[in-house]
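**Student:** pasting the structure only:
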């Protein structure tokens, strides 16, 4: 079996993405997680270029990694210096990493215009820098910057540049599609030419995604003989991003029969993807192949009916191989199969002939036509299911709410007060509370009336609140009279759940979502206590 080494540059190239900012501690946490995944090389940053990277390299010296080799990244030495007195090379060596990667110009136009040196002097910069570093660290990797554009313009010079790096002691030559504009057919011909010209060299690929081809180009380079792939987790990177390792790795392992990190580590791919997203404070891309929440999600009734018989009908791999799982969504496109799958997943075993199934399906389609979307609010669906089964617990009964918003001065914050009347265990509770807006005031007033009876409600916290204006819903009149959908994500020390409400009135929609959230919390607590009593 062929082996390919995986070189992760999330902490350096990925960190150049818009909206992505990492502290030194963030970088250390991600580096550990990448090591757990079985990544072979972790490019951690450019020493001396900024305080964050300087702090990281100082801190990481006291840490060891089980699988990965840490890499410091930089450029060839400056035109006005020699390797011995160049500050960039000095900073690279001071990082004390076993591997150093330097990039050099392989596009003649970049050498003469961007760098402002002659073509011969550019080769000297490459030769001198690689040779100086190669005698001082375990391994030097040469990133051939803009190689594919350079090869198109002047193939002889581009090849001469990487040959120079190889002869100076570079362990690997990385062909970089820095602008991300190379078509796969062009890349294929270029890689073949490199393999012919330098048959004994270790070749790698570093692709950017400006033409949405970074993954395809990386896989093609490997097919043709490249032994290292550079990329980032989730494809983070400057402009349109880098080659996405979360797609490259499973394609290598599962489709091409090439070992990258091995099947056991492959199962950690989704966890790693989400960990990096959370650490970077970015929402995971739900439609990302392999590791996205929607990667193995099924909505159409015909699809669900088929996967219940054999998941291969609509899934190209077993989702568990990458740490993901199959999901069945509930929508107006659902059939009986969707209902049966979801109810069994929730622990309710319904027979397909049960009249509850048809009733639920009818109610689901009606609610979805109004703007409800149970595929993203499964807690609300379970409560609707229990109501259809006649088993929904009666924790409290709504009688009345009243909300007042007042703004007395132009620059002052509005004042909000909510009054709630509910029946709880045979008693009428009349409570009032102020809040930061009507939803917060209602939530606080409702909890004030319930926590005396259900103390565990003090554990829950609002994690997310989203409002969306729905156009095209049944009875929608448009504009400010449109239906709105409110999604609330709530959590306690055990789990997180999402509930929703839909109405022309945003306060009513929010109230529906808040009530479902509280009812679901109480339901889960009852289930947990029942399970503990049995055990």
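**Tutor:** Alright, I've got the coordinates. As the structure is a prediction and not an experimental result, all values here were calculated from the model.
**Student:** all contacts plus neighbour counts: C-alpha atoms, from now on.
**Tutor:** Fine.
**Student:** which residues are contacting stretch 287-306?
**Tutor:** 246-247, 250, 269-270, 273, 284-286, 313-315, 319, 322-331, 333-338 (CA atoms under 8 Å, 6 or more residues apart in numbering).
**Student:** out of those residues, which end up buried?
**Tutor:** Buried residues within those, counting neighbours by 16 or more other CA atoms under 10 Å: 246-247, 250, 269-270, 273, 284, 319, 322-331, 334-338.
**Student:** which SS state does residue 7 fall under?
**Tutor:** The local conformation at residue 7, judged by DSSP: H, G, I helix; E, B strand; the rest coil, is strand.
**Student:** ok, it - contacts?
**Tutor:** 39-43, 228-231.
**Student:** check it against this one:
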């Protein structure tokens, strides 16, 4: 089984994505998650570009204990008309103490002349001098051939000369970069094959997703002989993002017979993707292959029936292989068999002939008539089933809540919430404030419940949606609120319905807290 090195750039290229900003603590946490996920290299930042990355490498040297991955410091080749030994960027790479460094240099003659503003000959010397200086200092050097594919299409001889300059100077890998993200798989495959022929065993691939082809481009490069892939774990990055490594790893290892990560790490993929999503504050797309919430979701009655008989009827891999799980969605196209299948997931052993089932189905249909919709809110569905069948022990009761809206002198719209909860024969009354009534309620309810259940401290609301269901009634209309919550490892969605948006929200919030407490209780009871 051929080994493909996995080089993750979430902490560097991913940090260049719109809306992404990592603290040093964030970067340390993501590095640990990537290490557990089995990647080989973690490109952690440019120590010369900002104090945050400099501090990260300083702290990583003392605090970060990686079991598999190796940290990589990133920087550019030396400046034109200077020497590598005098270049502050190059010095910063060495000062990190990482055994591996990545340096980028132009592989496009047009870019050299128009953007870098120097001669093609000087650019080749910049590449050679920098790589040689770092290699002689004992570093393992990855050379990122920036704009390689565009450069090759414009002047193939010069693009290959850039690779040769790095290889002759001691680079361990030559990374072909589709920096603008504009190439298609057939171009990537053909050009990569030429590079592999000239530099066997040294070629890697780094693609951006501006045509939506980054994953396909990366697979094409591997098929052409590249044995090193770069990207970000869940695909975010500059402009449209980078190659999604969670997809590439699964494609290569589960479908194409390559080895990317240790065998026991492939099942950690979904967990790693969710952790990175949480820390990055980037919502994990439900439709993301392998690790998305909907990757193994089935809605149509025929699909549900087929998957019950044989999962391979509508699943190309076992969800458990990547740490995900199957979802049976409920809707008007699902049919009774889908409803029974979903109920059986919550309470195993029930059959279509079980007497409790008729009552439960009736209750669910009544809730749907009121406006509840459980296709996305599977956690609320589970709560309804458990409560209706007498399988749920309440963890708390919300006795009352009050909301006060206010606007201060700085024209900020704040809200305060007070809640009273009962756990057994004990009461807790707590208040908090937030940016709006739902935020204030969420904080106050969580604060009150954490007195009894400290495990709720790690739960946070990550998405909030409101839908008006009968617009003809204007402000008196029934509204449906969907809340998605996460504890950093798992995410779940709950629903509330009312003519009062606050009441709908508190119903969804209470369901969310109850679901977390119930799930944690099952873990404690497990042998």
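**Tutor:** Perfect, thanks for sending it. Values in this document were obtained by computation on a predicted structure and should not be read as measured data.
**Student:** identify, by residue count, the longest helix of structure 2.
**Tutor:** helix 501-525 (DSSP state H).
**Student:** how far away from the center of its chain is that one?
**Tutor:** Computed by CA atoms, centre = their mean, to the nearest Å, the chain-centroid distance of helix 501-525 of structure 2 equals 24 Å.
**Student:** stretch 74-86 of structure 2: which residues count as buried?
**Tutor:** By 16+ other CA under 10 Å, the buried positions in stretch 74-86 of structure 2 come out as 74-80, 84.
**Student:** sitting in helices, which of these do you find?
**Tutor:** Residues of the buried residues of stretch 74-86 of structure 2 located in helices (DSSP H): none.
**Student:** picking that back up, ok, and the most crowded of the contacts of residue 7 of structure 1?
**Tutor:** In terms of neighbours by other CA atoms under 10 Å, these top out with residue 231 at 29 neighbours.
**Student:** which element, helix or strand, includes that one?
**Tutor:** Element membership for residue 231 of structure 1 (DSSP states H and E) is strand 228-231.
**Student:** what about that strand, how far off from structure 2?
**Tutor:** In this overlay with structure 2, the average offset of strand 228-231 of structure 1 from its partner residues is 0.7 Å by mean CA distance after the TM-score superposition for structure 1.
**Student:** tell me how far that strand lies from the chain's centre.
**Tutor:** How far strand 228-231 of structure 1 lies from its chain's middle: 19 Å, per CA atoms, centre = their mean.
**Student:** what's the mean deviation for the helix or strand just after it versus structure 2?
**Tutor:** Next in sequence after strand 228-231 of structure 1, counting helices and strands by DSSP H and E, comes helix 245-250. Helix 245-250 of structure 1, aligned to structure 2 and superposed, deviates on average by 0.5 Å (mean CA distance after the TM-score superposition for structure 1).
**Student:** distance from the helix or strand following helix 245-250 of structure 1 to the middle of the chain?
**Tutor:** Under the assignment DSSP H and E, the closest C-terminal helix or strand after helix 245-250 of structure 1 is helix 263-266. Using CA atoms, centre = their mean, the mean C-alpha position of helix 263-266 of structure 1 is found 19 Å from that of the whole chain.
**Student:** which neighbouring elements make contact with the helix or strand following helix 263-266 of structure 1?
**Tutor:** The C-terminal neighbour of helix 263-266 of structure 1 among helices and strands, as given by DSSP H and E, is helix 269-279. Packing partners of helix 269-279 of structure 1 (3 or more CA pairs under 8 Å, 6 or more residues apart in numbering; DSSP states H and E): helix 24-37.
**Student:** now the helix it packs on on structure 2. Mean distance?
**Tutor:** Its matched residues in structure 2 lie on average 2.2 Å from helix 24-37 of structure 1 after superposition (mean CA distance after the TM-score superposition for structure 1).
**Student:** any idea whether residue 204 of structure 1 is helix, strand or coil?
**Tutor:** Going by three-state DSSP: residue 204 of structure 1 is strand.
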